[in-house]
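# Provided below are the primary sequence and the corresponding predicted coordinates.
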Amino acid sequence: MTLSLLSHVGRLPDQGILIDGQWRPAADGASWTHTHPATGETIGTFPIATESDVDKAVHAARIAFDEGPWPRSRAGQRVKLLHRYADLLRANADELRRLQALDNGVPLSFAGIYATSVEAAADVFEHHAGWIDKVGGETLPPYQGGDHLAMTFREPIGVVAAILPWNAPFLLYAQKVAPALAAGCTVVLKPSEFATFTVLRMVELLVEAGLPDGVLNVVTGPGNPTGDALVTHPLVDKVSFTGSRAVGRHIIEASAGTLKRVSLELGGKSPTLVFPDAPDVGLAAMTTMGTVTMGLSGQACVAHTRALVHRDVYDDFLNAAQLLAGMITYGDPFDPAVLSSPLINAKQLDRVLGYIERGKDSGARLVAGGSRVDGDLAGGNFVQPTIFADVDNTAELAQEEIFGPVLAVVPFTDEDEAIRLANATEYGLGAGIYTTDNRRAFRVARALRAGTVGINGFQVEPHLPFGGFKQSGLGREGGRSAFEAYTELKTVLMPLTDELM
């Protein structure tokens, strides 16, 4: 029977553009029709914000920053509001998970995994609320002669353009909005056109929590025209973006004219290094293959899509990875037996299938998957979990971010070779190491050029900085470093006598 999700639609947020506390349609009445990636069915519509809409949203944020109470509010007021909001997120978690399933097809079975959960988003808001009354400046002794006071202050950076991807709307919304609001900034938020309803509902809850008008504004729509108008606006002080490397480069170029501050998380080709003394080779294989196939079907920036495996345990790793691949189920995201999602749209489906076909011709050995899921699910953007063995580390399969359920397995002989192969990439977001030798684990972790390295496991935590080396991005999200990224550091000098400094 052909899959249909229309019975799950229910109530959707029916407003899209939020400017100075007022929901409104697009200036020209244009709208985006969201079709579900699992079925192609129309789920709902929302406005496409024009350049005029974006301009009004930025001006609202500018006025709220320059004249409004939020940047000048007492620390306790911001703390209480963000905690109140975290409670509202948790109280509405079931509804938010349903909206995510209707947006991007991520199954409810995966929405409880911490890093992609509503609970993680709530924790991020509470974590950054905790920094509000703790991050300050310094009082420094005079360096030269004279009696004066030298001080530094951290002040909110201003108007922030926060641009979200579609794959993990709970966490990535929180990682941008929470530190920006905690620091006292105002925000213009653009959700992905492929995961808008989830974000709109989270914004509705933030309004309900009591956020003053104009502090958070929302513009919905695709990169062109909505995103372009936002990143080029002269009144935006900072752009925070998660998405593709190509768009990240465009944002850097577009922001150069006004020297906007920029935070970018641009993906990766993260390696897992499996040594012969791994505590459990089979578990290492299943964990690695799980990041590539479960939940998001490999559509995650930090998915460990390159497995560098010692030759002594190479076959054991492949056997276990194939076992996990055979366990992945697709279909109705509201079915608890479904473990993974479709690819987000037809363009991404064609892109991933193209990589697979070129991989078959590259000399790599296809050991699992390699085609679309057929039968009753043929109308969706589903691709089988795919494993290529004996991959040349310089090949496309091992170097480019495919953003699909495709694992490239590369053999190595010794530690030095493993490190060299792992670092031989333009990316540097994450990495995993599997070994029982603690000295090796620490030695290899320090040698890897990656922002986050997991030893015998990998996870994302609200209080830890997350971001990449090399072309995986600029800056960090999470922890104190994220809060400080939404501030400017000011130095103030004051004489303590009548003599001039």
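The structure has been received and is ready for your questions.

# C-alpha from now on. contacts and neighbour counts both.
OK.

# distance check, the closest residue in space to Ala364 that isn't next to it in sequence against Pro191.
Using CA to CA, 6 or more residues apart in numbering and skipping the chain neighbours, the partner closest in space to Ala364 is Val391 (5.0 Å). Val391 sits at a distance of 36 Å from Pro191 (criterion: CA to CA, to the nearest Å).

# same deal with Phe241?
Taken as CA to CA, the span from Phe241 to Pro191 is 11 Å.

# mutual contacts of the two, please.
Jointly contacting Phe241 and Pro191 under the rule CA atoms under 8 Å, 6 or more residues apart in numbering are Ile163, Leu164.

# Thr291 and Val406, how far apart?
10 Å.

# how about Asp361?
Separation of Asp361 from Val406 (CA to CA) stands at 15 Å.

# who's more crowded, these two?
Val406 (31 against 10; other CA atoms under 10 Å).

# so what's the more buried one up against?
Val292, Thr293, Gly298, Thr305, Ile356, Pro385, Thr386, Ile387, Phe388.

# among the residues you listed, which lie within helices?
Val292, Thr293, Ile356 (DSSP state H).

# what sits against the closest residue to the second one other than its chain neighbours?
Closest residue in space to Thr293, ignoring its immediate chain neighbours: Pro405 at 4.9 Å, by CA to CA, 6+ apart. Residues touching Pro405, when contacts are defined by CA under 8 Å, 6+ apart, comprise Val292, Thr293, Ser297, Gly298, Gln299, Val383, Gln384, Pro385, Thr386.

# what's the spacing between the closest residue to the last one other than its chain neighbours and Arg74?
The shortest distance from Thr386 to any residue that is not its chain neighbour, by CA to CA, 6+ apart, is 4.2 Å, and that residue is Gly369. Shown here: Gly369 relative to Arg74, a distance of 56 Å by CA to CA.

# so which of those two has more stuff around it?
Neighbours per residue (other CA under 10 Å) separate Gly369 from Arg74, with Gly369 holding more: 19 against 13.

# want to compare, so here's the second one:
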Amino acid sequence: MPLTVLPHRDTAGLSEGQLLVDGKWRAAADGELWRHRHPATGEDIGGFAVATVSDVDEAVRTARRAFDEGPWPRARAGERIRTLHRYSNLLREHTAELQALQALDNSVPLSFGGIYTTSVGAAADVFDHHAGWIDKLGGDTLPPYQGGDHLAMTFREPVGVVAAILPWNAPFLLFAQKLAPALAAGCTVVLKPSEYATFSVLRMVELLAEAGLPDGVVSVVTGPGATVGEALITHPGVDKISFTGSRAVGRRIVEASASTFKRVSLELGGKSPSLVFPDAPNVGLAGMTSMGTVTMGLSGQACVAHSRALVHRDVYEEFLAAAQMMAGAITYGDPFDAGTLASPLINERQLERVLGYINRGQEEGARLVTGGSKVEGELSTGHFVQPTIFADVDNNMAIAQEEIFGPVLVVVPFTDEDEAIRLANDTEYGLGAGVYTADSKRAFRVARKLRAGTIGINGFTVEPHLPFGGFKQSGLGREGGRSAYEAYTELKTVLLPLTEELM
């Protein structure tokens, strides 16, 4: 029997998604709709408005007016704190509804909703965390440097109108990582969700109004990045762009920001390594964990997936056996079924891309251990690819250097610590890494030498209060923690004389 998600769509009561501008939901100016096809079944589950250039212009102008004249940037700290806490509570109350909408968007299974970093609870925690900064992060009062009788003070003020552009793979967390610090700082936001994960984001935005956020503070423009995103990033009324996605789009954003010197935060992916030493506390667990990051839940469609495993030759085969066991445990199917553990690839273009890399890996001489094909049979209408492992990979191969964004683990052997570090850093990316060893001195020694933004020792996670971002071509800036809040502010210096004399 062919897989279908239409009964779940009907239960969710999806309506045609609209734009939100100046506190009002409405259709696009020309009435155009994007039809969203479910990646696991190919079924049409609904449509949403495709914003025109004039729609984007109105949204930005609304955000500018709300920033220049509205109450939110001037709200007392206590009011902002209470609003964001109310919102985090609403997210928790609507967890089941939001997870169902995400399963209709991108087919991430409900079984994965409890994994912290992709959960609604993590998004709620991010809002709580940034609410806590509102009454704590200010400027300084400094003594005069040259004499005279005056005060030298600094203030942190909101950066202005923010364009927040989301990817499709983790809409809950990335919505929170962008909007929570922006709203905490007093900014206004024009949000563009991915066309492949819109319905869950629209519901999250609706809950902002229930929490008491004033009209116009957040607007939403939906549709493809090539048109809607381009209109947003090039708009002269935008003060800052926050984007998570591909390097190609990141480069375009940097180019577009130059004309008005927009502030930019970019998270652009990775090719993160796991370094497994022979004294790892549990080599088998390291193998299962590495394979799990490229299969469980998102099927490797995660920026920080540890898709390169650098494994010491003494434990190489033990690692491979455990990784292969993990690959065999992955199940695909209905995202609403508790037995489904992983998602399909998001669209046909990504399916062809991943299969192309798998073919290229074989052509380059890597050893295909398991997987390597599209899943056929009852799931043939979906974009499912078998969990795939390549062994005996040379670090110069394309599959070791380029972000595949699919359920593919490449395993590279090494002989000693220096070689492992060299291989780990031999990449254009630098988002994350894992170090598996029982030697605490080695763990810290290696972690300090790795050129990556987040290093996990014998495990890996993302926390709301910690900065997250990358070195090299993995992006600019950080999300999470104090650094994220500061990124949505401008630092102003004020000099105040205390006498009638000039400074």
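Everything's here; your move. Everything quoted here is computed from the prediction, not taken from an experiment.

# buried ones in stretch 400-420 of structure 1, by neighbour count?
400-412, 418-419 (16 or more other CA atoms under 10 Å).

# er, stretch 216-226 of structure 1 I mean
The neighbour-count check on stretch 216-226 of structure 1 (16+ other CA under 10 Å) flags Leu216, Asn217, Val218, Val219, Thr220, Gly221, Pro222, Gly223, Thr226 as buried.

# number of nearby residues for the counterpart of Thr435 of structure 1 in structure 2?
Thr435 of structure 1 maps onto Thr437 in structure 2, with residues paired by TM-score structural alignment. Per other CA under 10 Å, the neighbour tally for Thr437 of structure 2 reads 21.

# surely Thr437 of structure 2 and Pro278 touch.
Yes: the pair Thr437 of structure 2 / Pro278 is scored as a contact, 7.4 Å apart, by CA atoms under 8 Å.

# just send the buried residues of stretch 216-226 of structure 1 back as JSON lines, with distance to Val160 of structure 1 and secondary structure too.
Below are the buried residues of stretch 216-226 of structure 1 laid out as JSON lines (distance: CA to CA, whole Å; DSSP: H, G, I helix; E, B strand; the rest coil):
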{"residue": "Leu216", "distance to Val160 of structure 1": "9", "secondary structure": "strand"}
{"residue": "Asn217", "distance to Val160 of structure 1": "10", "secondary structure": "strand"}
{"residue": "Val218", "distance to Val160 of structure 1": "12", "secondary structure": "strand"}
{"residue": "Val219", "distance to Val160 of structure 1": "13", "secondary structure": "coil"}
{"residue": "Thr220", "distance to Val160 of structure 1": "16", "secondary structure": "coil"}
{"residue": "Gly221", "distance to Val160 of structure 1": "18", "secondary structure": "coil"}
{"residue": "Pro222", "distance to Val160 of structure 1": "18", "secondary structure": "coil"}
{"residue": "Gly223", "distance to Val160 of structure 1": "17", "secondary structure": "helix"}
{"residue": "Thr226", "distance to Val160 of structure 1": "15", "secondary structure": "helix"}
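
# and Ala123 of structure 2, what element?
helix 120-131 (DSSP states H and E).

# mind checking how far the residue in structure 2 that the residue nearest to Thr386 of structure 1 lines up against is from Glu428 of structure 2?
Using TM-score structural alignment, the partner of Gly369 of structure 1 in structure 2 is Gly371. As for Gly371 of structure 2, its distance to Glu428 of structure 2 is 27 Å (criterion: CA to CA).

# just Glu402 of structure 2 next, same as before
Distance from Glu402 of structure 2 to Glu428 of structure 2, by CA to CA: 9 Å.

# same check, this time on Ser373 of structure 2
28 Å.

# residues in structure 1 aligned with the helix holding Ala123 of structure 2?
Taking TM-score structural alignment, helix 120-131 of structure 2 hits residues 118-129 over in structure 1.

# tell me which residue of structure 1 matches up with Met397 of structure 2.
Looks like Met397 of structure 2 aligns to Ala395 there (TM-score structural alignment).

# for the spatially most central residue of structure 2, which non-adjacent residue is closest in space?
Taking CA atoms, centre = their mean, the centroid of structure 2 lies closest to Leu174, which sits 4.6 Å from it. Among residues not flanking Leu174 of structure 2 along the chain, Leu166 sits closest, at 6.6 Å (CA to CA, 6+ apart).

# give me the number of residues near the one you found?
25.

# in structure 1, what residue corresponds to it?
Counting by TM-score structural alignment, Leu166 of structure 2 lines up with Leu164 in structure 1.

# which residues touch its match?
Contacts for Leu164 of structure 1 (CA under 8 Å, 6+ apart) come out as Leu172, Tyr173, Leu189, Lys190, Pro191, Ser192, Phe241, Thr242, Gly243.

# the first one should be in a helix, yeah?
Yes: the assignment for Leu172 of structure 1 (DSSP: H, G, I helix; E, B strand; the rest coil) places it in a helix.

# what distance do you get for it to Val274 of structure 1?
29 Å.

# in structure 2, what residues pair with stretch 332-348 of structure 1?
With TM-score structural alignment as the criterion, stretch 332-348 of structure 1 aligns to 334-350.

# grab the nearest non-local neighbour of Met397 of structure 2.
Per CA to CA, 6+ apart, closest to Met397 of structure 2 is Glu364, 6.9 Å.

# show me the contacts for the closest residue to Trp23 of structure 1 other than its chain neighbours.
The shortest distance from Trp23 of structure 1 to any non-neighbouring residue, by CA to CA, 6+ apart, is to Ile17 (5.5 Å). Ile17 of structure 1 is in contact with Trp23, Arg24, Pro25, Ala26, Pro47, Ala49, Asn217, Val218, Val219, Thr220, counting by CA under 8 Å, 6+ apart.

# noted, bye for now.
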